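>>> attaching a predicted model along with its sequence, questions to come.
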Amino acid sequence: MNFQHENNRIYTTDQDGTLLGEIVFPNVPDVADTVVVERTFVNPIMRGQGLAAQLVEQFYQYAKQQGLHVQLLCPYAKKAFDQNPDYQQLLDR
């Protein structure tokens, strides 16, 4: 899977440009180095194939590399962070 990064978003498309999945994480206003994971989207044709988990992993690697603190609104991301102790080091407490 080829993931693309752009302006607080990681996503993947098929060869025709159809969005297959994305994770969106805008900056928190007036809080330096903090983003909020608002949503993880997976196209219905890709559901059940582990794409959401891959998106969260891509986000985790990106956020860790960038030294970001993370807040979670997305229910899927909350569950993934709860289940992975490594991810929890990025949570804004």
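Okay, I see it. Numbering: from 1, shown residues only.

>>> contacts and neighbour counts: CA atoms only from here.
Will do.

>>> just so I have it, where are all the strands in this structure?
Assignment of strands within the chain using DSSP state E yields the ranges 4-6, 9-13, 19-24, 34-37, 39-42, 69-72.

>>> which one is Tyr60 nearest to, not counting chain neighbours?
Taking C-alpha to C-alpha, 6 or more residues apart in numbering, and ignoring the residues beside it in sequence, Tyr60 has Tyr87 as its nearest neighbour in space, at 6.5 Å.

>>> for Gln4, see how far away that neighbour is.
Shown here: Tyr87 relative to Gln4, a distance of 21 Å by C-alpha to C-alpha, to the nearest Å.

>>> so between those two, which is more surrounded?
Applying other C-alpha atoms under 10 Å to Tyr87 and Gln4 shows that Tyr87 carries more neighbours, namely 19 against 12.

>>> below is an additional structure, to be compared with the one above:
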Amino acid sequence: MEFTYEANRIYLADETGKMLAEVTFPDVSSKCVNINHTFVDESLGGQGIASKLVEAAASQLRKQGKRAFTSCSYAAKWFSKHSDYLDVFAGNPDAN
């Protein structure tokens, strides 16, 4: 299983092009994104794909020197369980 990387999106599609999983993280500023969506097709449920997607996004952002807000509840929960990526986590934009 190999993810496809785009500027603000990482995804997995099958051989027909059907979307099976994705994480999106549009730019908020030049140094910050908002991880706003994760999706995993039910056919891949229970395999940890969402976690792998968010980790891939966090790793990519770290390499780019960017930080991430999370309006996606799954991503927020993921960061709370992965303290080794807290340097990338900028918080929840709705937590005021």
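Yep, it's here. Every value quoted in this text rests on a predicted model; they were computed, and no experiment measured them.

>>> just to revisit the earlier point, which residue lines up with the residue nearest to Tyr60 of structure 1 in structure 2?
Residue mapping for Tyr87 of structure 1 onto structure 2 gives Tyr85, with TM-score structural alignment as the criterion.

>>> correct me, but that match touches Gln60?
No: Tyr85 of structure 2 lies out of contact with Gln60 (C-alpha atoms under 8 Å); the separation is 11.4 Å.

>>> so the longest helix along structure 2 aligns onto which residues of structure 1?
Looking across structure 2 with DSSP state H, the single longest helix is helix 49-64. Helix 49-64 of structure 2 falls opposite residues 51-66 of structure 1 when the two are matched by TM-score structural alignment.

>>> possible to save the strands of structure 1 as CSV with distance to Gly48 of structure 1?
As requested, these are exported to CSV (distance: least, C-alpha to C-alpha, whole Å):
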stretch, distance to Gly48 of structure 1
strand 4-6, 21
strand 9-13, 16
strand 19-24, 12
strand 34-37, 21
strand 39-42, 9
strand 69-72, 22
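
>>> Glu2 of structure 2 - nearest residue in space that isn't next to it in sequence?
With C-alpha to C-alpha, 6+ apart as the criterion, Glu2 of structure 2 has its nearest non-adjacent residue at 6.9 Å, and that residue is Leu12.

>>> pretty sure the one you found sits against Glu22.
Yes: assessed by C-alpha under 8 Å, Leu12 of structure 2 is found in contact with Glu22 at 6.3 Å.

>>> the most centrally placed residue in structure 2 and Leu86 of structure 2: what is the separation?
Of all residues in structure 2, the one closest to the mean position by C-alpha atoms, centre = their mean is Val54, 3.4 Å from it. Noted for Val54 of structure 2: a distance of 13 Å to Leu86 of structure 2, by C-alpha to C-alpha.

>>> and what of Thr16 of structure 2?
For Thr16 of structure 2, the distance to Leu86 of structure 2 (C-alpha to C-alpha) stands at 37 Å.
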